[in-house]
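In: can't give you the sequence, but here's the structure:
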């Protein structure tokens, strides 16, 4: 039987994804299929979906075996009341590699104090020697696929890394904590804090006035995870009094970040335009194709979203 696959992302993505999905489907042995951007809903077997795409009402897709999300984040779709089909999130090697590169780069940037050199010393021959990585504790909040990969990469550079998650995890080379007490302990040593938690009601504003005060004075915050993880007013207040030395932020509650937002002008904030990790079409297509193969073979889907936890 022909497998009908609906590509439901923004139209400009289609010319890139069409040949790559065809190639990936061939690699996994799915040969009899129809791949299109417009199919009768009652005939669709799989929806390759972006939350900002054209499909917002999933109720007509009564035959669909799964909705295969192109994004790592699912907060924009997981609570859709019309979504009754299994939902998978995107976990792929390209996305993971992009995130680890951004995190490693900015961790080293702040550890080495590179901003002073990049902006110029203006003749001031001041040799501020940074400690070795072994003396710079780093904490990663969130030990999912991205968080665990970033934590291990940073640990591989010689930093002592503590990871925190809501439930107990084990990551080789990383001190893993969980729960409320674990969060306090994880924050108390974090000279560099990296946020890689999903956006859920439980994680919203996890970095607030109380938790910011737990960090060592002058700590650096890196947020390539989700904008709602941070109470923006509390972070700005902590920056203004020196409790936080610098914040490098890639994600925000409103994107693009409004030009009037105080982050743009703050001397101790770096804004990057949501570039820490983007879904790479080539590697993402392989994940999508493998999940379609699994669905047709009656095997469990990869990266199935737990509706109760929201990720």
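Out: Received it, and whenever you're ready, just let me know what you need. For clarity, every value in this text was computed on a predicted model and none was experimentally measured. Residues are numbered from 1 along each chain as shown.
In: From here on, just use CA atoms for contacts and neighbour counts.
Out: OK.
In: Report the buried residues of the top helix by length along the chain.
Out: Scanning the chain for the longest helix, with DSSP state H as the assignment, gives helix 93-112. The neighbour-count criterion (16 or more other Cα atoms under 10 Å) identifies 93-100, 102-103, 106-107, 110-112 as the buried residues of helix 93-112.
In: likewise stretch 128-135?
Out: residue 133.
In: what about that stretch, start to end distance?
Out: 15 Å (Cα to Cα, to the nearest Å).
In: try this one side by side with the last:
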């Protein structure tokens, strides 16, 4: 009997994913029906975007798992009707590699002081050389798949990297911390701070007036994680005072970022339009198909969301 796979996402996503998903499902050798409209009681798996029209999972009485199209799950993890296994997207070839490239690029940009040379309308001769990487401590808040991959890449370039996570980690190339004292230790030594925490009630405003003041004067902030990790007003005040040299922000509390938001016009803020990382349809489809294969084989699903932790 074929399994039924419902694709529950925006129409644009269906155009991107239909062919790669069919190819990936063909490769795992299961008989399947893949469609955007199926009788709920006959659906076995849902390939899911949390902003899709599917919000009530109660009618899906045969459902085995919900497989997220991207890494962020905060908009669905608290849904009381979602009782089956819920897997977030971990797409090493697309999402992870894209994040590593974006974070590494902006880390090097701030380390080398590239902005002063790229935008230099007065043609000033600026011969000051930056420190070498070994003299520029980098901190990462969040040591999941993305944070670990970014930290290890930056460490291989010679930067001393420290990281903080909710639970204790051991990651080659990264000095790992946990707990409140560990968070403060990472903040106090990070000349460049990268935010890759999930968005949960416990992580909201991780960077606030108090914690921003712990960073070294002249520190740089890079946030490709989640908008609510930063108190916007506190960050603007730290930028205006000169305590924070620059913030490069890819994610925001409201997206698209409203045109009148002060981040747009601030000379020490770089706004990028949530492009730090994106799942790539071919590799993401293979990740989804692998979880479907596991479900049909009775094997554990990969990358299940921890409902208590919220990610």
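Out: Ah, there it is. If you're wondering where the values come from, they're calculated on a predicted model, not measured in any experiment.
In: packing partners for the longest helix of structure 1?
Out: helix 145-156, strand 219-223, helix 281-297 (3 or more Cα pairs under 8 Å, 6 or more residues apart in numbering; DSSP states H and E).
In: Looking at these, which one is packed in the most?
Out: strand 219-223 (a mean of 24; mean count of other Cα atoms under 10 Å).
In: who touches that one?
Out: Strand 219-223 of structure 1 is touched from outside by 103, 106, 110, 190-196, 243-251, with contacts defined as Cα atoms under 8 Å, 6 or more residues apart in numbering.
In: repeat that with 7 Å
Out: With contact meaning Cα atoms under 7 Å, 6 or more residues apart in numbering, strand 219-223 of structure 1 is reached by 190-195, 244-251.
In: before we move on, what about stretch 278-292 of structure 2?
Out: Under the contact criterion Cα under 7 Å, 6+ apart, stretch 278-292 of structure 2 has outside partners 16-17, 20-21, 24-25, 67, 70, 91, 93-95, 98, 301-302.
In: Let me know the next secondary structure element after the longest helix of structure 1.
Out: helix 114-119 (DSSP states H and E).
In: mean shift between that next one and structure 2?
Out: When structure 2 is overlaid, helix 114-119 of structure 1 sits 0.4 Å from its aligned residues on average, using mean Cα distance after the TM-score superposition for structure 1.
In: Could I get the full set of strands for the stretch 1-150 of structure 2?
Out: For the stretch 1-150 of structure 2, the strands defined by DSSP state E, counting those that start in this stretch cover 3-8, 32-35, 45-48, 65-68, 86-87, 138-141.
In: Kindly reformat those as CSV containing distance to residue 165 of structure 2 and mean neighbour count.
Out: Below are these laid out as CSV (distance: least, Cα to Cα, whole Å; neighbours: other Cα atoms under 10 Å):
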stretch, distance to residue 165 of structure 2, mean neighbour count
strand 3-8, 32, 22
strand 32-35, 38, 16
strand 45-48, 27, 24
strand 65-68, 23, 25
strand 86-87, 20, 25
strand 138-141, 6, 28
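In: Reformat those strands into a markdown table and put distance to residue 58 of structure 2 next to each item.
Out: A markdown table is the format used below for the strands of the stretch 1-150 of structure 2 (distance: least, Cα to Cα, whole Å):
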| stretch | distance to residue 58 of structure 2 |
| --- | --- |
| strand 3-8 | 15 |
| strand 32-35 | 19 |
| strand 45-48 | 13 |
| strand 65-68 | 13 |
| strand 86-87 | 15 |
| strand 138-141 | 36 |
